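Student: below is the structure, and that's it, no one-letter string:
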């Protein structure tokens, strides 16, 4: 089910307060400045996709500001990926200014002050992702913030096309499937980042971060390979094995730990699919685990339950084939 907020039917004198509360509920606290507060019109529809949420806003001209005082009241960090459809938007954060037109998207961090200006009537898609979830997929996702990205072609276009399909399809998807859908959106977002050369060249991406991005791209493309090794990764990325290990040590985990985490996440997604036909052993083998018993130990240590428990819970909560979801 979706949640909807709209100013229609709200008294003119109450609209600014109503919209500020709606925005805080959907994202986090912000200060709002209206072009015309009493005549302001807006609608916001929100879909929950596990830990991820997608929303669509249609509003009159407005400016959103995130200040330092807001940060102290909001301990959990999030990223917002905003896609304008009707008119350009202006975004300022961490000394960076971005003018993002329809056909692009911009990335915002909740844990730094910012100003987001939508001077004209506009329609926006906004994906809200916990920073902890972003960091499971991307090393130092902060480096992508305050940059505008193209969504007219390649992975960026696939990402935005998938956002637009969510409202048409999400009600027919079981809650466990919606969580998988949210994670798939993050995968497409990561792919869009990988394919944009500026993320390797911007001032937020020094040499080590650029190496890490290239390494992680190679690893994601080869997670199913049983022959993935430090030497093969180093050779593919033009680095020494020693430097490869050093890069991961500096980010607080080993190469092996990063690979195992990514593989466990993919296995968890497969096990949560109530229509999945592969056995647990087949899933583990496909994602690079050579020993099922070892996989089960790692999986339980990571998620607090066994692979079979996850599969049983997913299938038990899934409605019979042909039944409508609530």
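Tutor: Great, that's in hand. Just so we're clear, the structure is a prediction, and the values are computed from it rather than from any experiment.
Student: use CA for all of it now, contacts and neighbours both
Tutor: Fine.
Student: so where do the strands sit in the chain?
Tutor: 2-6, 31-34, 42-49, 52-59, 62-66, 78-84, 89-93, 96-100, 104-109, 114-118, 122-130, 148-150 (DSSP state E).
Student: make JSON lines from these and add distance to residue 269 and mean neighbour count to it.
Tutor: Converted to JSON lines, the strands of the chain look like this (distance: least, Cα to Cα, whole Å; neighbours: other Cα atoms under 10 Å):
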{"stretch": "strand 2-6", "distance to residue 269": "23", "mean neighbour count": "15"}
{"stretch": "strand 31-34", "distance to residue 269": "37", "mean neighbour count": "16"}
{"stretch": "strand 42-49", "distance to residue 269": "13", "mean neighbour count": "19"}
{"stretch": "strand 52-59", "distance to residue 269": "14", "mean neighbour count": "21"}
{"stretch": "strand 62-66", "distance to residue 269": "34", "mean neighbour count": "19"}
{"stretch": "strand 78-84", "distance to residue 269": "22", "mean neighbour count": "22"}
{"stretch": "strand 89-93", "distance to residue 269": "34", "mean neighbour count": "20"}
{"stretch": "strand 96-100", "distance to residue 269": "33", "mean neighbour count": "15"}
{"stretch": "strand 104-109", "distance to residue 269": "25", "mean neighbour count": "23"}
{"stretch": "strand 114-118", "distance to residue 269": "34", "mean neighbour count": "20"}
{"stretch": "strand 122-130", "distance to residue 269": "17", "mean neighbour count": "21"}
{"stretch": "strand 148-150", "distance to residue 269": "27", "mean neighbour count": "20"}
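Student: adding another structure so you can compare the two:
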């Protein structure tokens, strides 16, 4: 994954807004930008290149962005720009639609159409996602009614996309360069499924995209329910209204099994808990139970088989030497 960081703190104060304007133009597309804070402007952004998809967490002083017909004729990267708001407020208008957004709001705009965005409130911040329009397997005219309209970011596929974006934004250095295109493909599938769901056009998506999205939903469900010792393949399949056989096929495509993936998630979460100084007073069996291991002996055998060391010994080493937490 290729990452680029720019921040106004590194620029002389008098030049900061001009620098920000130049960087945002290069990052997104040519835009008119204005702010009441040009004299003391603050802004920072990271650009994560994930194949054709770009993710950019950003935070800045209140300002206004306008993409005009003249600027579109000057340059058009032909992108769908998704934005997940994590702080502050936005007023966005495009295609005769004008909507106000608050925290956890999710919307999409088209760089080929004029739009106007006003960010206000205390230190607006969010995570942007840009995907070439040609990679979204839906007709443009079906997506147009969704431009600048609120898309639920706290439930369903919107929550999956928003959660994935914020996780990418917070995981500094957790990914290899070769992970970028794979993560980009996941984002394209999620964004496509989100749009298709919003226009009730799931049938227009390729079967592979629907399958990938369903797999992500299943994995998200598993991770939220690891504490339940009854988290069986039958229970997981029933929660998603699919057969157990189809569930097994989803994970066979991932080169694993449902039970193995559940067990590994539980082991990884428990290993992270064992390395957490804030949980050092909790007995090992209690931490294992919180992650769905009903029998301490079964957990100990599984942990040792996975990591080559008993859980109690791992905890001692981790707390003594500061072994990094295992990723969830």
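Tutor: Okay, I see it. Values in this document were obtained by computation on a predicted structure and should not be read as measured data.
Student: ok, the residue nearest to residue 137 of the second structure when sequence neighbours are not counted - how many residues close by?
Tutor: Spatial nearest neighbour of residue 137 of the second structure, chain neighbours left out: residue 205 (6.2 Å); criterion: Cα to Cα, 6 or more residues apart in numbering. Other residues lying near residue 205 of the second structure total 17 when counted by other Cα atoms under 10 Å.
Student: again with residue 210 of the first structure
Tutor: Neighbour count for residue 210 of the first structure, taken as other Cα under 10 Å: 18.
Student: ok, now which ones touch it?
Tutor: Neighbouring residues of residue 210 of the first structure by Cα atoms under 8 Å, 6 or more residues apart in numbering: 199, 200, 201.
Student: please convert the strands of the first structure to TSV, extending it with distance to residue 156 of the first structure.
Tutor: Converted to TSV, those look like this (distance: least, Cα to Cα, whole Å):
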stretch	distance to residue 156 of the first structure
strand 2-6	25
strand 31-34	29
strand 42-49	20
strand 52-59	16
strand 62-66	25
strand 78-84	11
strand 89-93	18
strand 96-100	14
strand 104-109	8
strand 114-118	21
strand 122-130	14
strand 148-150	6
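Student: how about these, which one is nearest residue 262 of the first structure?
Tutor: Residue 262 of the first structure sits nearest to strand 122-130 of all these, at 16.9 Å, using Cα to Cα.
Student: the closest residue in space to residue 28 of the first structure that isn't next to it in sequence: neighbouring residues, count only.
Tutor: Distances taken as Cα to Cα, 6+ apart place residue 74 nearest to residue 28 of the first structure, at 7.4 Å, with adjacent residues excluded. Neighbourhood size, residue 74 of the first structure [other Cα under 10 Å]: 13.
Student: before we move on, what about residue 211 of the first structure?
Tutor: 18.
Student: can you give me how far stretch 89-100 of the second structure is from the chain middle?
Tutor: Offset of stretch 89-100 of the second structure from its chain centre (Cα atoms, centre = their mean, to the nearest Å): 23 Å.
Student: out of the contacts of residue 210 of the first structure, who's nearest residue 157 of the first structure?
Tutor: Of all the contacts of residue 210 of the first structure, residue 157 of the first structure sits closest to residue 199, with 17.4 Å by Cα to Cα.
Student: ok, that closest one - how many residues close by?
Tutor: Counted with other Cα under 10 Å, residue 199 of the first structure comes out at 21.
Student: I figured it hits residue 141, correct?
Tutor: No: with contact defined as Cα atoms under 8 Å, residue 199 of the first structure does not reach residue 141; the gap is 10.3 Å.
Student: tell me the contacts of the residue nearest to residue 137 of the second structure?
Tutor: Neighbouring residues of residue 205 of the second structure by Cα under 8 Å, 6+ apart: 137, 138, 192, 193, 196.
Student: could I get the full set of helices for the second structure?
Tutor: 16-27, 69-74, 140-143, 156-170, 179-198, 207-224, 233-239, 244-252, 258-274, 284-290, 296-307, 311-321 (DSSP state H).
Student: buried set for the third one?
Tutor: So that's helix 140-143 of the second structure. Within helix 140-143 of the second structure, the residues scored as buried using 16 or more other Cα atoms under 10 Å are residue 143.
Student: roughly how far out does that helix sit from the chain middle?
Tutor: The answer for helix 140-143 of the second structure is 24 Å, by Cα atoms, centre = their mean.
Student: and it, what does it pack onto?
Tutor: In terms of contacts (3 or more Cα pairs under 8 Å, 6 or more residues apart in numbering; DSSP states H and E), helix 140-143 of the second structure is not packed against any helix or strand.
Student: which residues touch that helix?
Tutor: 195, 199.
Student: same question for the first one.
Tutor: With contacts defined as Cα under 8 Å, 6+ apart, helix 16-27 of the second structure is touched by 8, 9, 11, 30, 31, 33, 38, 39, 40, 41, 42, 43.
Student: residue contacts, the third one?
Tutor: Yep, that's residue 11 of the second structure we're talking about. Counting by Cα under 8 Å, 6+ apart, residue 11 of the second structure makes contact with residue 19.
Student: and it, what pairs with it in the first structure?
Tutor: Correspondence of residue 11 of the second structure to the first structure, assessed by TM-score structural alignment: residue 10.
Student: for residue 16 of the first structure, see how far away its match is.
Tutor: For residue 10 of the first structure, the distance to residue 16 of the first structure (Cα to Cα, to the nearest Å) stands at 10 Å.
Student: could you find the closest non-adjacent residue to the residue mapped onto residue 151 of the first structure from the second structure?
Tutor: When the second structure is aligned by TM-score structural alignment, residue 151 of the first structure is paired with residue 153. Excluding the flanking residues, the one nearest residue 153 of the second structure by Cα to Cα, 6+ apart is residue 159, at 4.8 Å.
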